[in-house]
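# Sequence and predicted structure, then a few things I'm wondering about:
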Amino acid sequence: MLIALSMKNKLGFEDGSIEKPEGTDSDVLSSWTRNNNVDIFWILNSVSKEISASIIYVESAHELWLDLKESFQLKYKPRIFQLKHELMSLAQDQNSVSIYFTKLKTTWEELSNYRPVCSCSKCTCGGVKNPSSYYQIECVMSFLIGLNDSYSQVRGQLLFMDPLPSTNKAFALISPEEDQRKITSQVGCTSDPVGSMTFTVKSYNAKRPGIPNSGTIAMVVIEMIQQWRLQRIEERGTFLYPLQLPWPYG
């Protein structure tokens, strides 16, 4: 709501900086009334019907804003508790780095809205910049802590960087590592057909305990596959997939 009002340059009606004119100039008063009513209309359409029914008769956008602030601002503490709890329990687990990063940043950005900030724009000692930098470090630490242990090496490299990269930069450095692992995993799944066949034969035998000497049968079948592959390579120079095993292994 504040973003929309700021785009229309009407925040002054909410904070009271644009007061109702006291003179007799009807054009100025008419302009103020029209803009004030537009603000009231926007606010009423931004809240639920139950809330709008209790504030529909307020004549000033500033009074309306103060009424809502007084009624609902005190509820931010439970929300802060909830966000803090989500951050403490947030981890990558089975999610991708991208999904985990999005969840963490969304929670962190909402939490940052509840932190007190200086709005006077007159500070020259740098005291406002220090807390902001500290919050950024906290966000990066939360992101790195929640990563899976498989990223411990790249996480250690990021922690030794000086200055510590931002959260977006840390994500940009870790994301290619995840993509590389996906490619390596896909290549590894198709590079060892005999090993894959060994697992298939053993799994098949495990489901059929009635077959005698299933371990010996598995080794014989694997040896036959290897001999068949060498023969096929000698004859045609190629190796065809997938292998079709005779019953009961086919």
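Yep, that arrived. Numbering: from 1, shown residues only.
# From now on I want contacts and neighbour counts done on CA atoms only, so please keep to that.
Fine.
# which of the residues in stretch 182-197 are buried?
Met197 (16 or more other CA atoms under 10 Å).
# can you check stretch 4-13 too?
Leu5, Lys10, Leu11, Phe13.
# what's the answer for stretch 225-235, then?
Buried residues in stretch 225-235, counted by 16+ other CA under 10 Å: Ile225, Arg229.
# Pull the distance from it to the chain's centre.
50 Å (CA atoms, centre = their mean, to the nearest Å).
# Does the most centrally placed residue in the chain lie in a helix or a strand, and which?
When CA atoms, centre = their mean is applied to the chain, the residue found nearest the centroid is Thr102 (1.3 Å). According to DSSP states H and E, Thr102 maps onto helix 97-112.
# One more to weigh against that first structure:
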Amino acid sequence: MWGYVSGTFVKPTNSATENYAKELETWEVNNSKIITWINNSVSQSIGVQLAKYDSASQVWEHLKRLYVQSNFAKQYQLEIDIRALQQHSMSIQEFYSAMTNL
């Protein structure tokens, strides 16, 4: 089902194909199922925001825009800590362990 969320499985559009009606029905059933799963997994206030979207991939993209955060501050601090780490009087094993912890 992840293909519906990721956008790999798109809504059939070629009505000239032999199995169009069946493919469209399958897509709509699965897409609706996934949207229902997502709505049942979020609070009602968030679910209301999702009602305007027609596909599971649109819902997922909306949630991703709202809740995915890049953590540049943490990454920056980690890079500073790694650059600042020096062996000094530590053994190789202690230094390796300190670097691995970072």
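That came through fine. A quick note: this is a predicted structure, and the numbers were derived from the prediction, not measured.
# Next secondary structure element downstream of the top helix by length along the second structure?
In terms of residue count, the longest helix belonging to the second structure (DSSP state H) is helix 20-41. Downstream of helix 20-41 of the second structure, the first helix or strand assigned by DSSP H and E is helix 44-50.
# just how off-centre is that next one within its chain?
18 Å.
# For that helix, could you pull out the residues that count as buried?
Within helix 44-50 of the second structure, judged by 16+ other CA under 10 Å, the buried ones are Gly47, Leu50.
# ok, now which ones touch the aligned partner of Val59 of the second structure in the first structure?
The pairwise alignment with the first structure assigns Val59 of the second structure to Leu64, based on TM-score structural alignment. Neighbouring residues of Leu64 of the first structure by CA atoms under 8 Å, 6 or more residues apart in numbering: Glu14, Ile40, Ile55, Val58.
# closest to Ser30 of the first structure among the residues you listed?
Nearest to Ser30 of the first structure out of the contacts of Leu64 of the first structure is Ile40 (CA to CA; 15.3 Å).
# sorry, back to before: report the two of the buried residues of stretch 4-13 of the first structure separated the most.
Leu5 and Phe13, at 9.4 Å, using CA to CA across those.
# Quick check: neighbours shared by these two?
By CA under 8 Å, 6+ apart, the residues touching both Leu5 of the first structure and Phe13 are Asp39.
# And the counterpart of Lys22 of the second structure in the first structure, how far from Thr33 of the first structure?
Counting by TM-score structural alignment, Lys22 of the second structure lines up with Asp27 in the first structure. When distance is defined by CA to CA, to the nearest Å, Asp27 of the first structure is 10 Å away from Thr33 of the first structure.
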